[in-house]
Structure formats: structure tokens, C-alpha cells
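[1] Could you look at this predicted model? Sequence included:
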Amino acid sequence: MIIKVKEYGAAGNGKSDDTLSIQKAIDDCETAGGGRVVLSDGNFISGTIILKSHVYLEITEGAVLTASKDIEDYKENTHYNRYRNEPELDRCFIYAQDACDIGICGNGMIYGSAESFPNKNSIYRPMMIRFLRCSDIHISDIKLYHAAAWTTAFLDCSLIWVRCVDIFNDKRYNGDGLDFDGCSHVYVSDCRIQGTDDNLCLQSSSKEYPVSDVHVTNCTFTSLCAGIRIGLKSIGKISDVVISNCTMYNVWREGIKIECSEGGYIGNISINNIQMRNVTRPIFILLNNRFEPEDLGSSIELTEMPEIGTLENISISNVSVVDEEEMKNIHYRFQNDIMGRPQFAGIRMDANEKHPINNVRMTHLFYRFIGGVKKHEIPNCYPEVVDKLEDKDKKGSENYYPDWSRAAFMDIRNVKNLVLDNIYLEKSEQDERPDVLLDGCLIIKKDIVISCEK
């Protein structure tokens, strides 16, 4: 069944509120057994839309679905943001719950009206898309621009296809692209993602919904923060992930970061054929434990400090990283939030001495680092990864601390069964730090060539 929303009274004039017309069309389409609800030839203004089973929202080329600029047009019963102390992100624009066979498609645009949020006397900024416990999801051939918070949040969902999606989210903090929490059988391909936070996230808020069978390929990433993040929210299990044939440009913090921080399991991760240009910290892998009840970054579902979990079986191959002159600069997010600088750069892996990362294989890697860091520019004391169950008050090494690296290219600590094969490292300028530090590692193979252009 095909339903055109203009036949339901939607004006599409960029001024009138079309929420009721769009929702009525979706409801009727579901009642009729499913089909497509089509927005064409106009700019449709709407508050929260609830997508239903067997219904696809199609926004045709030239059409725009624009998020209302008034926070009061967004429902409060659309689940919530699963990070502690960020209730301002609880509301959302397009929502689905316990639905199957749903999607958003077309060659048009969804515009999140980021510049209008937060409203005066309000803290709330709606996410663009949130799906909870849905299956058989298809997002394709669509522009998702300027969300007021995250662009997407797929929560406890399965069978997800995201293809040929263009995400541009650069106006506000929390400018994530694709976030998958507790999701399985995920297929992301041929997407372009630009934003102010993590372009793509794989996370686990519970043990009930493991993250598994995830494929990310043929995508390009640009971010004021990070490209791909696996973990941080890591209560449950994240495994069987393949990332391949992707490019990253101008990523001011980490290219690919893997953080097992909430007591769960992260393993069986394959990263292959990645091209990076101007990525401050190309690879960052961390095994620790953290619980910040009064701060950002901990799962709402986490109620106490967890034991250190398990991080193992990481394969990284055929990666090329090139720094241009741009990487001599300090890079900011919104003028005053430092994201990257040469002192912070390099490949870093870290863990507690008693809880090492296990089985990391890094092969066929080329890294041309800008170099030029002087010893006086970094502190002498570098913190260890602390088991917070043993010493909860001690400041330890974690994601955003320290904001410098001990080594120019590669600082790896407490990794058991480490393979470094066909690694070629090249500096554009001399750097006064050691090129490579491998502390507390059980090394299976080490084949590293280092050169300097000057």
C-alpha cells in the first residue's frame, strides 16, 4: 500500500505542523497491512512520529522532513538516553518500539533543526531516530542532517541494514552518527558520516542483549571527536565484529577506539583495509573499570563499580595512517574543547597489570606521524591503569586522561600475546619521545621499521 501524506491534509509548506497527518498515514498504513508512507514535493514540519510494523517512511528526492523547533512537540514516552546524567537527550523525533519490518528510505532529507535547541528555559535536545527492541530495520538512501543530539540510537534491535546514508551532524555536542546498543546482525555499508562526537558506536548496556554479527564496510568518517567506538558502555558482550574497507579524514581524537570499561566482554574484532588521513590517535584500546555515578559516560543500568572485564582477540591489518601539516595544530571542538594535538597522538593500548588485554595482532601497518614533540611538552609521570575495586580514589589512565602519550608512534602496555608484523613507522620531524614503548607485554612477534624524513 502506498499512502501520500498530502492526501491526509499535510501542507508540506515548511510552516504548518504536519504531525497529525503523517502519524495518521502511518497508523492507517499499518492497519492495512503495511506499505509506504510517502512525503514528496515539500518541507514537512513535525514533532514526534511513531513508526509502526511493516511501514516504511519514504522521503522522496527534493522533499524534507523537518523536526519541529518547539521541544513541547516531542513526546516523553520514547524511552530514554542510556547514559547517566544526560536526561536532556531523552526525547526523540522518530521513534519505534517492538516493531518489525520497518524503515526509512528515499533520496530526500530529514532535518533535525539543531540550531533551534535547546529552547529557552529548557535543557532538552531531541535525538533524531530511536528504535527500541525492533527487528528487520532498513535505513537507506537518505540524508540525515543536523540532529539536535544523536542522529540515531538502535537499542536492543536485530537485523539492521543501513545503506547509502549521508549523516551530517556538526552543530551541537553529542553529534553522534550511528549508535547500536545491544544490537545483533547489523550491516552498515556505503555511508558517509560527519559529526561532533563518535561517528559510529557499538555498545552494550545489558547482558540480556549481546552485540554480535556486526559488519561495517565501505564507509567514510569525519569527526571532531572519534570515528568508530566499540564499548565504554560494556556491561554485556560485544563480539564478532568486522570493520573493513573504510576511510577516515580529519578525525581529531581516535580513529578506532575499543574500551571495555564496565565489566563485560569485548572480543573477536577484525579491522582490515582502513585508510586514515589526519587522525590524531589512529587506534586506542583500553581495558579498565569505571563507574561515575555523578558524571557523564556511565551506563544508567550500571549501579556499582564492576570488576575488570575481558578484552581479547583483536586483529588489525592493512591500515595506512598519514599525517599532513594540519596535524601540527591543536584541534578544538566548539572553540574551547581541545580534542587533539601532537602530544596526544599515536597508537595506544593499555590495561591493568593484573588484567591484561589478550591476543592482539597488528599486521601490515604504515604510519606517517607528524612528530616534533619535545620532552618538556609532556609530564614525566604517566599513570597506570588502576583497578578501581582496589583503589577507587586513585587517578588512573583512562580514555581522556592522560592527554599525552609517552611514545611517538606506539605506546602499548600489558598486552598478552602481542603480534606486531610488517609495521612501518615514519616521522616527518624528529620527536624527542621514544618511538615505541612495549611495557609488560608478552610479545609473540615484533617486526617494526622506523624512519625519519628529516
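    Cool, the structure landed. All of these numbers come straight from a predicted model, not from anything done at the bench.

[2] contacts and neighbour counts: CA atoms only from here.
    Fine.

[3] Please verify my assumption that Asp181 contacts Thr152.
    No: Asp181 lies out of contact with Thr152 (C-alpha atoms under 8 Å); the separation is 10.7 Å.

[4] Quick one: the strands in the stretch 201-350 of the chain, in order.
    Applying DSSP state E, counting those that start in this stretch to the stretch 201-350 of the chain gives strands spanning 212-217, 220-223, 228-234, 237-260, 265-287, 310-322, 331-333, 337-340, 347-351.

[5] Make CSV out of those and add mean neighbour count and distance to Asn174.
    As requested, the strands of the stretch 201-350 of the chain are exported to CSV (neighbours: other C-alpha atoms under 10 Å; distance: least, C-alpha to C-alpha, whole Å):
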stretch, mean neighbour count, distance to Asn174
strand 212-217, 20, 21
strand 220-223, 26, 11
strand 228-234, 26, 14
strand 237-260, 24, 15
strand 265-287, 23, 19
strand 310-322, 20, 26
strand 331-333, 19, 11
strand 337-340, 18, 13
strand 347-351, 24, 24
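
[6] To Lys75, which of those lies closest?
    For Lys75, the closest of these is strand 228-234, at 25.7 Å, according to C-alpha to C-alpha.

[7] angle of that closest one against strand 237-260?
    Going by axes from the mean of the first three to the mean of the last three C-alpha atoms, to 10 degrees, strand 228-234 is angled at 100 degrees with respect to strand 237-260.

[8] Now find how far off-centre strand 228-234 is within its chain.
    8 Å (C-alpha atoms, centre = their mean, to the nearest Å).

[9] ok, and what's touching it?
    Contacts with strand 228-234, where a contact means C-alpha atoms under 8 Å, 6 or more residues apart in numbering, come from 198-206, 238, 254-266, 297-299.

[10] could the strands of the stretch 201-350 of the chain be laid out in JSON lines, adding distance to Asn85?
    Formatted as JSON lines, the strands of the stretch 201-350 of the chain follow (distance: least, C-alpha to C-alpha, whole Å):
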{"stretch": "strand 212-217", "distance to Asn85": "28"}
{"stretch": "strand 220-223", "distance to Asn85": "23"}
{"stretch": "strand 228-234", "distance to Asn85": "14"}
{"stretch": "strand 237-260", "distance to Asn85": "20"}
{"stretch": "strand 265-287", "distance to Asn85": "23"}
{"stretch": "strand 310-322", "distance to Asn85": "26"}
{"stretch": "strand 331-333", "distance to Asn85": "21"}
{"stretch": "strand 337-340", "distance to Asn85": "20"}
{"stretch": "strand 347-351", "distance to Asn85": "27"}
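
[11] another structure for you, compare them:
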Amino acid sequence: MTLYLEKEAVLLGSTSPYDYPGFSTEKELKVNNDHFDQELIYAEGAENIGITGEGCIDGQGRELALTIDSLHHTGELVDKHYNTYRKRPNTRPKLLFMRNCRKVELRKTNFRSGAAWGLSFSLCTDLTIDSLHVENRAYWNNDGIDISDCKDVRISNCFINSADDGICLKSHNRGAWNDRVSISNCHIISSASAIKFGTESLGGFKNVTIDNIRIKDTFRSAIAIESVDGAEIENVQVSNVHAVNTGNAIFIRLGHRSGE
């Protein structure tokens, strides 16, 4: 099954949090402390699926996030994971989440304005992400693309402008890996790190190639390799990265989080 969006077509997400059911398990929420357990588009256990066409998927994320925040403060819809330190809700919908899916293709589509992460994939196999335009700056913690414990992943020819990490490889499951991941020919702008391993890093990262990446206006690092939960990292190759106006060029942090 393929969702096809013609050029200039726009699929709008609702600005009411009541329209977004939760899908994450309690185990995942304990590990993934952002608590983003709602999505505009969701797939689980599917095979041979895709999204293509030059149209746009717009989550209307700022209006949605501010509505969630207002409902929390009025007591109508209390977020039990509300971030009191940063004064913002932690229960916010992603644009897209796919879990345990096989043979997935996303090509040429525009994604914009999630209330949380943009495109998120967990425990998927044979994933192709090609020629996407991702603008995800509507709110805080807005990653572009997140890949968790997936195998045979190809991300290429994408433009990503995100309010947090641009492309982030995560590992939420001990004994699981991101394996055989290729990231190439991408242009990334990020308020955090352009390409990042972690922060969630319970399993591992292996056989990752990063090639021909243009990065600019990135606050933290062009490339960040972090294993703070004890993940194993092996066979990572980085080449042809051109970065302008970034913090660190390459940042590496290994070990465990404080108190663990």
C-alpha cells in the first residue's frame, strides 16, 4: 500500500490532541523519556508500504503543541509527563511512526511542522528514505528523522531543517542494533546535532556509512557519536562531510548516564 500525494496536495494534521490515540508501550516510555507516544501517521507490522509524491504532510505542530500546553494548565487534559523544568508538554504527536515494518519506501514527499519528532522508525527492516524535504521546527525537541534498532536502512538525497537532531540513530532495546545503515547526499540544518548516534543507546550501532553530507547552522555538532547507555559501536565510516557554522565537528561521548 502506498500513500500518494500529488504536487501541492497537503495532508493536514488535527490541532486537537483528542484525535491522537497513544501507541507506545509502558516499557518504551520508560526508556524513551520524551513520551512522544502519539502520531499523525502510524504503521505496525506492515510490509511493502510507502509514501510518495511531491505533496506535503503538515502536522500543524505549533498550534497543536500550544493547545496541549493550554489544556494541561487548565486541568482539562493533564500531561503526567509534563516537563516542569522546561515548562512544556512531553506528550505530543510525532508526524510519523513505524514499528516492526518491512520493505518501507518514502520518496520525494514534504514533511513539516510536527508537534514532536518528525519521522520515527523502530525495529524496521529494509527501509528506504529518498529525496524527502523535512522542515520540523514548529516546537521543541523536533528531530528530523529518528532510526531505532533498524536494519538495512538507506537515507539519501534529503533536505532536513530541524529544531533538534537532524538524523538520529537510537537504540531503545538491549540486544538489538541499528545495522547496515547508509546516510548519503543529504543537506542538514539543526538546532542540535546534524547526525547523531544516541542519546538512547541500549543495544548498538554497527556497519554505518555516512558520506557526502552538507551541514550548516548547527548549534552542537556536525556528527555526534554517543553511547551513554552502554551500547556497542562498530564499523562506522564517515567521509566527505562539509560543515559551516557548527559547534563541534565530531563529538564523541561514551560511558553511562550519571547515576546509572
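    Cool, got the structure. Being a predicted model, the structure only gives us computed values, none of them experimental.

[12] Where in structure 2 does stretch 125-142 of structure 1 align, residue-wise?
    The aligned range for stretch 125-142 of structure 1 in structure 2 is 92-109, by TM-score structural alignment.

[13] Does Ser70 of structure 2 fall in a helix, a strand, or a coil region?
    helix (DSSP: H, G, I helix; E, B strand; the rest coil).

[14] quick revisit: now do the end-to-end distance for the match of stretch 125-142 of structure 1.
    Stretch 92-109 of structure 2 has an end-to-end distance of 22 Å (C-alpha to C-alpha, to the nearest Å).

[15] Trace Glu115 of structure 1 over to structure 2, please.
    In structure 2, Glu115 of structure 1 lands on Arg62 (TM-score structural alignment).

[16] and that match, how far is that from Pro89 of structure 2?
    12 Å.

[17] right, and the secondary structure at Glu30 of structure 1 would be what?
    helix.

[18] My guess is it contacts Val55. True?
    Yes: under the criterion of C-alpha under 8 Å, Glu30 of structure 1 makes contact with Val55 at 6.1 Å.

[19] These two - which one has more neighbours?
    Remark: of Glu30 of structure 1 and Val55, Val55 carries more neighbours, 27 against 20, as counted by other C-alpha atoms under 10 Å.

[20] list the contacts for that one?
    26, 29-30, 34-37, 101-103.

[21] among those, who's most crowded?
    Neighbour-wise, the contacts of Val55 of structure 1 (other C-alpha under 10 Å) top out at Ile26, 28 neighbours.

[22] my read: it touches Gly35, true?
    No: look at Ile26 of structure 1 against Gly35 with C-alpha under 8 Å: they stay out of range, at 9.1 Å.

[23] Skipping adjacent residues, who's closest to Pro17 of structure 2 in space?
    Excluding the flanking residues, the one nearest Pro17 of structure 2 by C-alpha to C-alpha, 6 or more residues apart in numbering is Ile68, at 6.4 Å.

[24] ditto for Asn77 of structure 1
    Per C-alpha to C-alpha, 6+ apart, closest to Asn77 of structure 1 is Arg91, 7.9 Å.

[25] Helix or strand: which one has the match of Glu115 of structure 1?
    helix 61-74 (DSSP states H and E).

[26] now that helix, how far from the chain's geometric center?
    Using C-alpha atoms, centre = their mean, the offset of helix 61-74 of structure 2 from its chain centre is 21 Å.

[27] Now for the residue nearest to Asn77 of structure 1: which residues touch it?
    74-80, 124-127.

[28] Of the strands of the stretch 201-350 of structure 1, which is nearest Ser46 of structure 1?
    strand 220-223 (28.3 Å).

[29] secondary structure class for the counterpart of Asp165 of structure 2 in structure 1?
    Mapped onto structure 1 by TM-score structural alignment, Asp165 of structure 2 lines up with Asp198. Counting by three-state DSSP, the backbone at Asp198 of structure 1 sits in coil.

[30] any idea how far Asp198 of structure 1 is from Thr152 of structure 1?
    11 Å.

[31] joint contacts of these two?
    Common neighbours of Asp198 of structure 1 and Thr152 (C-alpha under 8 Å, 6+ apart) are 176-177.

[32] Which one of those two is surrounded by more residues?
    Neighbour count, other C-alpha under 10 Å: between Asp198 of structure 1 and Thr152, Asp198 has more, with 31 against 23.

[33] so the match of Glu115 of structure 1 touches Ala115, yeah?
    Yes: counting by C-alpha under 8 Å, Arg62 of structure 2 touches Ala115, with 6.1 Å between them.

[34] Look at those two and report which has more neighbours.
    It is Ala115, of Arg62 of structure 2 and Ala115, that has more neighbours when counted by other C-alpha under 10 Å, with 34 against 18.

[35] Tell me how many other residues crowd the residue nearest to that one when sequence neighbours are not counted.
    What sits nearest to Ala115 of structure 2 in space, not counting adjacent residues and going by C-alpha to C-alpha, 6+ apart, is Gly61, at 3.8 Å. Applying other C-alpha under 10 Å, we find 26 residues neighbouring Gly61 of structure 2.

[36] Now check structure 1 for the residue matching Ile215 of structure 2.
    For Ile215 of structure 2, the residue aligned by TM-score structural alignment is Met248.

[37] any idea how far Lys427 of structure 1 is from its match?
    Relative to Lys427 of structure 1, and taking C-alpha to C-alpha, Met248 of structure 1 is found at 20 Å.

[38] again with Glu58 of structure 1
    With distances taken as C-alpha to C-alpha, Glu58 of structure 1 is found 49 Å from Lys427 of structure 1.
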